[in-house]
Structures are given as structure tokens and as C-alpha cells.
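Undergrad: coordinates only, sequence not included:
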């Protein structure tokens, strides 16, 4: 098993968090919320649009009094769990692509945790009537890919009859989305020869860092004797036992010449 240093992957996480937080603070200080401060970047479909999101990614939320608090606590535990899993996979020699993807997901989780935990206190954007500003901060969203808007048909369950537009999101949401898509698209490459628990074993070589690796299943197959080899071994053992019974040495002796 070739252990990898998780530092480069955590470094990517830190860089993405800095970009995410920098963009959110810039939008908060220099843009007006809503359509009044909207900025068109590419035509009429790619815009910056400042909105506050009290819930989860893409505006989803839990609709009861302590839903936001539970969501924030869940995000904290998820952040710790993802970070631990990243270290776990790195120490077991996981493919770099998988580690980069998880580092992106971790960056997105941490970015939104910062919003939920601190923005209600330092940016004073907790919803009116929140039990406490801590853990009730609203996430700042600004990326608006405006490709469709309108009313959803009445026959559609849950959302039928409601006005809908393309969700507005942020850098943290993008990191989570891209990381998950990478894992789904390349899961056979990431997990084809890798077990998150057993990792991958290096083959013999003078330099462990340059040695190729084999999946655990292949190592077990190589260490298991073939049926033909096993039969030959059994026959040799039986011949030796018969010779011992009759007082015949299994190894012929060559008489010495005078």
C-alpha cells in the first residue's frame, strides 16, 4: 500500500474556500440584492444576481423553526466526516482523481458551513425571528444561469402551479456539484482496482514510490496455488511417504568410487 500525503488535496480545498468566501463578501459589499443589482456577464443568460439563501443548495430548505439549526449542525458533521474520509483514502493510496474530487466536495461543504455559522453574526443576515444569529446565517448566492423561467404545470407533483426559474448558486455549490459528477462519471476508474478499506498493494521494487500497484484481489489470486501445482505437490508427498515405509530413501545415493 502506497500512502499519499493529503496536504496537496487539502491545499486545493483551502484555495477553493478562499475563492468562495472572497466572491461572497465582494457580492455582499458591492452589489445590491435582487434585480436592482443584477449584472449581465454573458448575454442575457449568465448573470450575477445577489440573493440570500436560508436553506440548502439551490434554495431548498427545511420548513420548520429549528430546521436551519439542524441543517447547520448536519453540515458541521458532514464537513468533519468528509475531511476524515479524504485523509483515510489518501493513506490507502486512492487514485488522485478521486482525492481531488473529494477535496472539491469538502471545499463546498466548508464554504456553506462558514455562511451558516458566522454570517448571521458578522453580516447580520439571519432571517427575522431566528432563535439566535449563530448557525442561522443565510448563504450568499450569486451565479445565475438564466436559461428558463415560468410556471410549472399543475399536474407536476409538489411544485405544480408554482413559478420557477433556474436556481441561483455560488462557488461552494459548484464545487460540490462538480466533485460529485466527477465521482459518478469516473467511478469505474476510481474504484475499479481500489478498495477504500484495503487500498492497493505495491508490487516489489527498489523504489516504493515508483512501484506499480495491484488490487488486493489480484494479489490474492497470485498467492493461491494453481490446481496443477497442488496436485504435483500432493503426489510428491505421497511418494516420499511410501518410500519411508519401505525403507527406501527418496533421494538416490551415488556410491563412492575407491
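TA: That came through fine. Here the structure is a predicted model, which is why all the values come from computation and not from measurement.
Undergrad: From here on, just use CA atoms for contacts and neighbour counts.
TA: Fine.
Undergrad: quick one: the strands in the chain?
TA: Per DSSP state E, the chain carries strands over the ranges 39-42, 46-53, 139-145, 149-151, 163-165, 168-169, 201-202, 213-214.
Undergrad: wait, which of those strands is closest to residue 102?
TA: strand 168-169 (19.5 Å; Cα to Cα).
Undergrad: hang on, the earlier thing: Throw the strands of the chain into a markdown table and include distance to residue 185, thanks.
TA: Listed next are those as a markdown table, based on distance: least, Cα to Cα, whole Å:
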| stretch | distance to residue 185 |
| --- | --- |
| strand 39-42 | 28 |
| strand 46-53 | 26 |
| strand 139-145 | 23 |
| strand 149-151 | 29 |
| strand 163-165 | 27 |
| strand 168-169 | 22 |
| strand 201-202 | 25 |
| strand 213-214 | 23 |
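Undergrad: another structure for you, compare them:
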């Protein structure tokens, strides 16, 4: 798979991710919710930490939230450089198409959330009880590298009280699926899922040779 095709995947995901986030940020106040179907809702939340809203300061209590946020953003940037190197190296080595697609999805998703973390604090004012403004005259809600990730996709497919016999969750009200996420998160999860489910195909070094031979056969025919 060529760099051009991988770049197309990355750009497409980034456009969908950022356009959806900018729309939500400029049309919804924090906490607003639109019910599309009973099992699918648009719910505006912001995440200033790691996955599931976890914060680095929860694990390292002696550092401030501002410092923790900066460290997390810098870590994400370093991770994206690492993923980008992995992608370029895979393309150069003519790795399997499955691997390149998966890494492209992970790279695009990680980069999409980094854009929020790095720039959104400067580009928007806060969304508390109001719809945010893009490039507000009074300045943004934070500084560079201290932005919050915009989430909006919510799939509460099932809600109810769990049976008492289920360990830990028995007798408790439970929602599946509770987390709110974004397009970038979907891309990352899909990329990881491909690597897990199609591991042998993704890391099959013989696949490029097979594809090359098939291309030559078709050309000769």
C-alpha cells in the first residue's frame, strides 16, 4: 500500500473528526444532548484527561492538574511521532496492506485528539452554559497544550438493573455502552481491533510478495 493511499485515509479521518468536533463545540453547550435514536445520542462532553476521563493527577497526586495535562499532551505528541515512524517504516518495507491500514487509522485518531489537546484551549472559549465561539476576541478558555478533547458519540444500547447473581455489578443500574467518544477514538479502536483480530494477516511478511505476484499475473494476462 502506498503512502498516498495511507495519507488519504489519514486526511479523511482528520477532516471528519475535526469538522464534527468544531460543529459540536460551536452549536452545543457543555452537557447538551440530542436523541437521534434510543440507542444513539449526540451528547457533548469534554475530556481533559486520558481514556474514560481518567487524569494523570489521579495516579500522581503530588502534581497539579495543569502540569499533569501538559505532561499527558507531550506524551501524546511523542507517541504520535512513534506511530508515524512505524507507519512510514511499514510502507517503506512494503508491509501488508492490513497493517498499514490499521496503523493509519491509529495515527489519524491519535493526531485528531492531539489537535484538541494542543489548540482548542486557544481557539475556543469555554462551553459552560453557552455555545463556544471560534477565535473569541477575549481569548480562549486555556493556553496552548491545555485544550480539552471534544466527545459527542453516545450509544446507550441497553439500560437496566443487573441481575443479583452477576459479580460486582449485581443489583446495580448499568448502561451499555456508557462512555462518550469521538471519531478519532473510533479510528484508534478500529485500528487496534484490526491488529488484534487479523494479527497473522497484518504481520504476514509474505503478503506483499503475494500481492506483487498477483499484480504481475494480472498485468501479463
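TA: Received the coordinates, thanks. This is a predicted model, so every value here is computed, not measured.
Undergrad: hang on, the earlier thing: quick one: which of the strands of structure 1 is nearest residue 62 of structure 1?
TA: In terms of Cα to Cα, the element of the strands of structure 1 nearest to residue 62 of structure 1 is strand 46-53, at 11.9 Å.
Undergrad: Can you name the residues that contact the aligned partner of residue 16 of structure 2 in structure 1?
TA: Under the alignment (TM-score structural alignment), residue 16 of structure 2 maps onto residue 19 of structure 1. By Cα atoms under 8 Å, 6 or more residues apart in numbering, the contact set of residue 19 of structure 1 is residue 171.
Undergrad: Kindly report the same for the one 4 residues further on.
TA: Residue 23 of structure 1 makes contact with residue 171, according to Cα under 8 Å, 6+ apart.
Undergrad: and if you look at the one 3 residues further on?
TA: Taking Cα under 8 Å, 6+ apart, we find residue 26 of structure 1 in contact with no residue.
Undergrad: Report the separation between it and residue 71 of structure 1.
TA: Computed as Cα to Cα, to the nearest Å, the residue 26 of structure 1 to residue 71 of structure 1 distance reads 25 Å.
Undergrad: looking at the strands of structure 1, which is closest to residue 90 of structure 1?
TA: strand 201-202 (13.5 Å).
Undergrad: list the helices and strands the closest one packs on?
TA: Applying 3 or more Cα pairs under 8 Å, 6 or more residues apart in numbering; DSSP states H and E, one finds that strand 201-202 of structure 1 contacts strand 213-214.
Undergrad: which residues in structure 2 form helices?
TA: 3-27, 56-59, 65-92, 97-123, 183-197, 199-202, 207-220 (DSSP state H).
Undergrad: Out of those, the one nearest residue 44 of structure 2 is which?
TA: helix 3-27 (6.9 Å).
Undergrad: Give the buried residues for that closest one.
TA: 6, 10, 13-14, 17-18, 20-22, 24-27 (16 or more other Cα atoms under 10 Å).
Undergrad: Over to stretch 71-82 of structure 1?
TA: For stretch 71-82 of structure 1, by 16+ other Cα under 10 Å, it's 71, 72, 75, 76, 78, 79, 82.
Undergrad: Dump those residues to a markdown table, plus distance to residue 110 of structure 1.
TA: Shown next, in a markdown table, are the buried residues of stretch 71-82 of structure 1 (distance: Cα to Cα, whole Å):
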| residue | distance to residue 110 of structure 1 |
| --- | --- |
| 71 | 13 |
| 72 | 11 |
| 75 | 8 |
| 76 | 8 |
| 78 | 9 |
| 79 | 6 |
| 82 | 10 |
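Undergrad: for these, which one is nearest residue 104 of structure 1?
TA: Using Cα to Cα, these come closest to residue 104 of structure 1 at residue 82, 10.4 Å.
Undergrad: Confirm for me that the closest one is in contact with residue 104.
TA: No: in this structure, residue 82 of structure 1 is not within contact of residue 104 by Cα atoms under 8 Å, at 10.4 Å.
Undergrad: if we can go back for a sec, quick one: which of the helices of structure 2 is nearest residue 142 of structure 2?
TA: helix 97-123 (4.2 Å).
Undergrad: From the contact counts, what lies against that closest one?
TA: helix 3-27, helix 65-92, strand 149-154, helix 183-197, helix 199-202.
Undergrad: ok, average deviation of it from structure 1?
TA: Its matched residues in structure 1 lie on average 0.6 Å from helix 97-123 of structure 2 after superposition (mean Cα distance after the TM-score superposition for structure 1).
Undergrad: now the angle between helix 183-197 and that helix, please.
TA: Between helix 97-123 of structure 2 and helix 183-197, the angle comes out at 160 degrees (axes from the mean of the first three to the mean of the last three Cα atoms, to 10 degrees).
Undergrad: got the contact list for residue 201 of structure 2?
TA: Taking Cα under 8 Å, 6+ apart, we find residue 201 of structure 2 in contact with 96, 98, 99, 207.
Undergrad: any idea how far the last one lies from residue 94 of structure 2?
TA: Counting by Cα to Cα, the gap between residue 207 of structure 2 and residue 94 of structure 2 amounts to 9 Å.
Undergrad: got a list of what residue 210 of structure 2 touches?
TA: Residue 210 of structure 2 makes contact with no residue under the criterion Cα under 8 Å, 6+ apart.
Undergrad: count of residues packed around the alignment partner in structure 2 of residue 141 of structure 1?
TA: Residue 141 of structure 1 maps onto residue 151 in structure 2, with residues paired by TM-score structural alignment. Using other Cα atoms under 10 Å, residue 151 of structure 2 has 24 other residues around it.
Undergrad: Right, I'll leave it there.
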